[in-house]
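Colleague: just a sequence and a predicted model for now, questions to come.
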Amino acid sequence: MSLTTEIETRLSNPPAMAVGSARPGTEPGYQLIRRNGAVTPFDPSKIAVALTKAFLAVEGSGAAASRRVHDIVADLTDQIVAALTRRVEAGRTFHIEDVQDQVELALMRSEHHKVARAYVLYREERARERARAANEAKATAVEPRLQMKDADGALVPLDEARLAAIIDEACAGLEGVAPEAILAETRRNLYDGISRDELALAPILAARTLVETEPDYAKVSARLLNDKLRREALSFVFGQAEEATQAEMAARYPSYFQAYVKAGIDHELLDPELAHFDLARLAGALRPERDLNFDYLGFQTLYDRYFLHVRGTRFELAQAFFMRVAMGVALREVDRDEKAIEFYNLLSSFRFMSSTPTLFNAGTRRSQLASCFLTTVSDDLDGIFKAIKDNALLAKYSGGLGNDWTPVRGLGAHIKGTNGESQGVVPFLKVANDTAIAVNQGGKRKGAVCAYLETWHVDIEEFLDLRKNTGDDRRRTHDMNTANWVPDLFMQRVEADGVWTLFSPDEVPDLHDLYGPAFREAYEAYEGKAARGEMHVFKQVRAVDLWRRMLTMLFETGHPWLTFKDPCNIRSPQGHVGVVHSSNLCTEITLNTSHDEVAVCNLGSVNLAAHVTADGLDREKLAATVKTAMRMLDNVIDINFYTIPEARRSNLRHRPVGLGLMGFQDALQTLRIPYGSDAAITFADESMEAISFHAIASSVDLAAERGRYSSFEGSLWSRGILPIDSVGLLAEARGVASEEGVFNRAATLDWEGLRQRVVTTGLRNSNTMAIAPTATISNICGVSQSIEPAYQNLFVKSNMSGDFTVVNAALVRDLKARGLWDEVMVSDLKYFDGSVGQIDRVPDDLKALYATAFEIDSAWLIEAAARRQKWIDQAQSLNLYIANPSGRKLDTLYRLAWQRGLKTTYYLRSRSATHVEKSTLKGTDGKLNAVSAVSAVLPSAAVAPAKAPIFVAEARSSGDATAGDVDLGNAWGKACAIDDPDCEACQ
């Protein structure tokens, strides 16, 4: 028996005694569908036996070989079983082909190419043999009629006609998809007695397997999932088993919608106030055809995490979901029916999307709709533990948290009440970390918090180590995000190779609230006191050494992020009533905090891709979108459910909102502009200028209608200083003689006219713009997240809803237009991890247009962000990517971010361990060339876009060690993974 025959035989039949079984016995609850349709318990030991005999056949049966094979097989079997059980949906069944796919994949990933190569070739031959046998038997065989198990357990005939009709309907209007292929794959996974839930999942899973060959199969999968949802929701709200096709929903939606609202109120999920809307009018405004616009990743995410359910049974259809959110946001409107319809049309068309807390909670009994909360922690036990309790209350309803811990005294500082010494800030950070994990937002997503500490705090060195996996675990926070709050003076000391002094905040209490020249004056005065021996707790370090350590920890652990105190405060419109002490969880919010004010921000994002055509930016459409979006965000402030009084007080007083954007790279690709180009920087500038202009103008309109925010007088706004003007304030504070080449201040719109309106009428909102990561809402809309470049053009994305194959549909369209999209191209994309840069037959213009994140010099991202920053009154979540890293490159990159006036940066990105599955390539040359191992990071020569400009000089030499000499050792891969399902930015 050949080794490949052995694998197939062992997987299909009961095992003999396992030679190297790592997981003996059956896997509880899982079943295996054999090719003849029979269902048997899934037994992992069969995999172990088959693999053992296969390896021994190749490598011999000596004692040393046997021991080595035992270890290899144990590991491979665990990998295969884990992959199968992780991916399986409800029903807990695998097909024999699925198991063999995972065996093949595990062999290839582990680089056991001799075994894998023979196995691939053998499977193809066996498939041909089975096809021949099936054709010969087809003429005489009578296909048995399958039955399915109904909800009450009774067996009824399986309705194959409806199954075929639903698949045909899901494929309607989509080119390049084949209903026959989906139906054939679906039938392969059916068995007699299949449950209704398994039957509903079978075509979804069948369509998912084809996404890599044609992106529109993602839409087919979403439509098939919607059919499952329709049966679930209609049966629930009407109290009896019901189902409907997409075509039938135009007539069914009105009656369903009214029953849905009643059911939601009866089960105490929806606000009873929703019943007082004109439900018939709203139902008539629903657009069922918009159900067809989803991709699978977006729809599955909504199904898993957003749609309302009762004990796991979803009863909220997609258009009802959008209308529920719209109604929840329109509750305080005068004509709330009209506004609900306006808001619904904006959301359901994907022109704008509210943030996740708003989508989760709008229209419910606990309408906590705000995204971000920023707090300052007091330097006493009452204040510290109140802050931790506040974190729990704020996180419970989906809020992301940013905590300013700088006021807490440092290690060794005197405690007057006990005449003892402080243990510093770190032990309390450990408690905050564990609280964030304990309060997990009802299982919808992990609690998430970011701790900020200013760079002069005496505990800063321990703070840098918080995310390390070594050392005293009691002084580690493995789940909490951390960020450095860096004053300009520190960066200037780094550039001058100067000395930096660390203090305990109880001895320098005013530094916390100072910035710019005032901070420099006070800081230097405290240094003088330290030199005279008048300070008790302080430490002097070389600034460049601390900078080097900051970069090293950022690289090794992904934390702390680098955020800049002075740009955040000098350009803050609200400097007259407070100080920005930190940013938020995702580094885009820059609002004042104090002991009696917890800053709150309410977010939503414009889908830039929906406002761009090949002819350019549709400014009229964008203006209309921004106007409605700003009204929605302002409404959130009054409707919001506040869990602590400090948040309510702050939000109602200042009324900040954060309008952002997503789909930036999709827009660039529509315009045929490579991300790494001067044209992309120009588009970033012009598009953000338009959003900024209309956001500020809309807030003026709201002020005219509803009144200006209460702390307007004295703000930069009231003095006629708009974000584009505050760039000059930063240049002045830094003593920049010429702004040329440092801060670009070019403008194209009528800013003088708007400036006069702002001064005369006022604004409704103290802050208007912030660019959030949009990781989940961009998935819902099917566009690239935020301002990010594409990670890969073909990859497997992991999030809390599972693993999803993602293909760049725009690239596929371009390749089809040039006759280049075929199985070989799919194979090449897999081999090169979603990059077209090394595929010879892809033209250079497409290589530049579809360059991936690690093929674009991050200096381009910083320059584009700098152009946006001049228009934004808050900040932006800016991830940075670096291939072939070195300390000098990191030093140059982060100095550039500071020099260009960016307020914050976010994650430093590395390659993920999640790669494209390469085991199911069909029709290749049989050489496994599509499944060979590749390096974790593509060579820098992989793509040749326009050369990145040289923005700053190399890190200068300063004595015997420079910041550019950071020793990264073997740390590459420890920075933030690009596709981490537990990461807030990846959600």
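Modeller: Yes, it's here. Numbers count the residues shown, from 1 in each chain.

Colleague: hey, let's count contacts and neighbours off CA atoms from now on
Modeller: Noted.

Colleague: by contact count, what packs against the longest strand belonging to the chain?
Modeller: Looking across the chain with DSSP state E, the single longest strand is strand 599-607. Packing contacts for strand 599-607, counted by 3 or more CA pairs under 8 Å, 6 or more residues apart in numbering; DSSP states H and E, involve strand 352-354, strand 372-376, helix 619-639, helix 645-654, strand 657-662.

Colleague: adding distance to Glu268 and mean neighbour count, write the ones you listed out as TSV.
Modeller: Shown next, in TSV, are the helices and strands packed on strand 599-607 (distance: least, CA to CA, whole Å; neighbours: other CA atoms under 10 Å):
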stretch	distance to Glu268	mean neighbour count
strand 352-354	23	28
strand 372-376	26	28
helix 619-639	18	20
helix 645-654	25	19
strand 657-662	29	29
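
Colleague: okay, one more to line up with it:
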Amino acid sequence: MHSTEPVSQSAVSPVAVIRRDGTSSPFDSTKISVAVTKAFLEVEGRDAGTSTRVRELIGELTLQVETALLRHSGPDKPLHIEQIQDQVELALMRGGHHKVARAYVLYREEHAKARSRQPIAAEPVAPAISVRHPDGRVEPLDTDRLALVISEACAGLEAVSADAVLAETLRNLYDGITIAELSIAPVMAARTMVETDPNYSFVSARLLQDKLRREALEFVYGGVQQASHGEMGQRYPAYFAEFVHRGIALGQLDPELANFDLERLGAALVPDRDLRFQFLGMQTLYDRYLLHSDQHRYELPQAFFMRVAMGLSLLESDREARAIEFYDLISSFDFMCSTPTLFNAGTTRPQLSSCFLTTVADDLEGIFHGISNNALLSKYAGGLGNDWTPVRGIGAHIKGTNGQSQGVVPFLKIANDTAVAVNQGGKRKGAVCAYLETWHIDVEEFLDLRKNTGDDRRRTHDMNTANWVPDEFMRRVRADGEWTLFSPDEVPDLHDSYGPEFTERYRAYELAASRGEIRVFRTLKAKDLWRRMLTMLFETGHPWITFKDPCNLRSPQQHSGVVHSSNLCTEITLNTTVDEVAVCNLGSVNLAQHVTAEGIDHARLERTVRTAVRMLDNVIDVNFYTIPEAKRSNMRHRPVGLGLMGFQDALFALRVPMGSEAAVEFADRSMEEISYYAISASAELAAERGAYETFQGSLWSKGILPIDSVQLLADARGADLDLDRSSTLDWETLRARVVEVGMRNSNVMAIAPTATIANITGVGQSIEPLYRNLYVKSNMSGDFTVVNPALVRELKELGLWDEVMIGDLKYFDGSLGAIDRIPAEVKALYATAFELDSRWLIEAAARRQKWIDQAQSLNLYIAAPSGRKLDELYQHAWLRGLKTTYYLRSQSATHVEKSTLRGTDGKLNAVSPVVPAPAPTAVPVDPNPGAACSIDDPDCEACQ
């Protein structure tokens, strides 16, 4: 037997390892090294043990495993032997050593089968185990209660075994276990089974709720408290009133909540809705959303939803009735508010808005005022989009000092560091996106901001960036023409111009430059700049490509300003000035809840949208504004952004592949309905509450709805717009109603990424295609096994769901394409994002865009990028009239996302996310870990 030398200075750690028989021993990294070595010898032969390359590789892998394990353990947090083996398997897979990992998996499975053949008692029998409480008391393990809780967690779920979870839990216990560790043990046991059946995700979530119930009840009532789900059904109403009073006493909840009829609201809670959570959603809620004091959670899920509903009902005339209506909508998962609303509704600092857009002025005071605003807005969980175009470029004259400007980049570096320092109240990373128009003299330096090479003082590694591209530039690219860069202090009106007016002014400035009347400018080939934009987008993930003219020519608010940028996630398109910070309040319809195999449930969707628009409108009035420019803008224009999530899940229900004409048609028709109901709801609110202040002069006031504004873009573009404009609903009647009563909101729709609220509700994010059918998802709560439940149901019906299928899905990156025994129609239905041609995503987005008054966060996927493919893709997006695009998703060379291994999910056993390497491509690749943008970047949850 061969082994590597110890990889750390102290191979034996004070951390304990719990064996399967309940005994323990010190953690010893040399045992990991031996296990990894055996796996390599099995695949590469005995000579591999003498290879320097293999020995070094084994040492690196062992260190990775040791580091990941010890990061989440300590003297009072022992490791289980299964955790260690899971981490070894994960490291091998992430390192691309698939054959070695497969050998290791087979070895584990053989030993597991050998253990399973050993005689077992009819019922799991716990060893003599004592449990330690925080106050020092020691009690025997209450096996009966443990069995009851596990049995409740499995009730009503197919293909799960309470006996198996209980047996696995008992195997993981040890004498003297703490009550905190005991509460986690069944969760850990159940989550190891998620890949065998997705329903174990529900089991894990319910078991985690048992821990939460104990924690919350003990905090609210004091003493030792515990309640099963069944017992909690009786206790929820009384607990709810106590929860509200305790939250007010702690200074966390708005004292006005005590003036609600808490008995009526408590009686309206539906405890069984706690059973709807999957593990990822419940863990996310536990870690990041539920109110706590000194890390003691005291807010249970249904209290959480009612607290949010109360916070949005404060100014309603019948507050209790509206709170119950709002509660029913979000607790049923038909609709979900955005993360800032969920964080802060009903609290003493109700900053409920998702996105803020600012324009930075071209003077020192204005620049640092903009950066200060970023900090204040970020503090309470707002995502930021900054328009930096007005700031003069490198070499421009500074009148006050008679010197030359260093350009916009040094100030972007300060904005970047501010976002890192002010991390959204400690709940998630501060997040900001800087926008710059393509004609700015500093645009080439702007493209390099996310590179890992060059002068680090002119790099912004934590800030998102986006190009704000005028149509004139795209025409020059297509015509292989010249393009001129200017400093904005010499061409000030370009910033506020768009469409034909921009083209006229831009060409006039080019002539002026040729006559020597402009001091700072540079001319280059438009195609060269475009090529570099696409190359940097692939290499670094930034800057994103967004289109200035469609955003402005179709904006309902053309009469009151200009859209100078989008937001952090490219779905908001609102006017900004140095005096007005645009604000948007987001929420998303769960489309999966409104679709059956027969199609859309029209009545349910209409009810959801009408209530959701009212909730979003209420956000504006109860909101806590951190800066006056935001309040002024929001109260005048009252924009909201209703979006959707669960689009892919809806297609599964309809049995429609994402890459098909039927999916494009469904995108069109479903968005048409949402648009119709949302505009109608805003008009009815205007009839009830009054139109927004700047309604007169808007496109709305002229009877021009989003579907009609497509013609405005067509008039400006000419032949450079190719978009289907079909419709099916009675838009003429709605136009007349809008002109008659007005609109309550200047903007009504925007499709955001829904990064975390989709996790909470257990559906696919936003309009995203299926990422993988089986994989590990990383976010700030840890790593979670995700299995496509729709696929599992189908494979069970076909008799194909077994251990071999699970192994095949792991081996083939969660893709069905290479698995011969799966029928072709099933492969098409469950095709993953990188198996789709992204032009299908653009076609569907274009159909939606005609109904939306703002934009949509549209990610594009490309498995094997090349300059030609990127050029065709983004020109296609422009020709289809899209307003914005978001991330370009590339596939890593090592496919690290495929690692769906037992025990790797959740913060309970979280592992450090590995940033994938860039995919092989003909485009030159900068050595930047962000080059292949990870679809599950735990730091990329800006909007929702």
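Modeller: That came through, no problem. Because the structure is predicted, anything quoted here is derived from the model rather than measured.

Colleague: hmm, back to that, what span of the second structure is the longest strand of the first structure aligned with?
Modeller: Taking TM-score structural alignment as the measure, the second structure aligns residues 582-590 with strand 599-607 of the first structure.

Colleague: do stretch 459-475 of the first structure as well
Modeller: So stretch 459-475 of the first structure sits over residues 442-458 in the second structure, by TM-score structural alignment.

Colleague: one more: stretch 364-372 of the first structure?
Modeller: Using TM-score structural alignment, stretch 364-372 of the first structure pairs with 347-355 in the second structure.

Colleague: so for that stretch, what gets flagged as buried?
Modeller: Under the neighbour-count criterion of 16 or more other CA atoms under 10 Å, stretch 347-355 of the second structure has 347, 349-355 buried.

Colleague: map His694 of the first structure across to the second structure for me.
Modeller: So, by TM-score structural alignment, His694 of the first structure is matched to Tyr677.

Colleague: contact partners for that match?
Modeller: Each residue near Tyr677 of the second structure by CA atoms under 8 Å, 6 or more residues apart in numbering is listed here: 606, 609-610.

Colleague: now do it against Ala691 of the second structure, distance only.
Modeller: Distance, Tyr677 of the second structure to Ala691 of the second structure, by CA to CA, to the nearest Å: 17 Å.

Colleague: all the strands of the stretch 101-250 of the first structure, residue numbers only.
Modeller: 147-149, 155-157, 194-195 (DSSP state E, counting those that start in this stretch).

Colleague: Asp75 of the first structure is nearest to which of those strands?
Modeller: strand 194-195 (32.7 Å; CA to CA).

Colleague: all strands of the stretch 401-550 of the first structure, in order?
Modeller: Counting by DSSP E, counting those that start in this stretch, the strands of the stretch 401-550 of the first structure are 411-415, 420-423, 449-454, 481-486, 499-503, 538-542.

Colleague: okay, the ones you listed in TSV with distance to Ile167 of the first structure next?
Modeller: TSV is the format used below for the strands of the stretch 401-550 of the first structure (distance: least, CA to CA, whole Å):
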stretch	distance to Ile167 of the first structure
strand 411-415	65
strand 420-423	64
strand 449-454	44
strand 481-486	45
strand 499-503	66
strand 538-542	67
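
Colleague: most tightly packed of those?
Modeller: strand 449-454 (a mean of 27; mean count of other CA atoms under 10 Å).

Colleague: mean shift between that one and the second structure?
Modeller: By mean CA distance after the TM-score superposition for the first structure, the fitted strand 449-454 of the first structure averages 0.2 Å away from its aligned residues in the second structure.

Colleague: can you list the helices and strands that that strand packs against?
Modeller: strand 400-404, helix 426-438, helix 460-464, strand 481-486.
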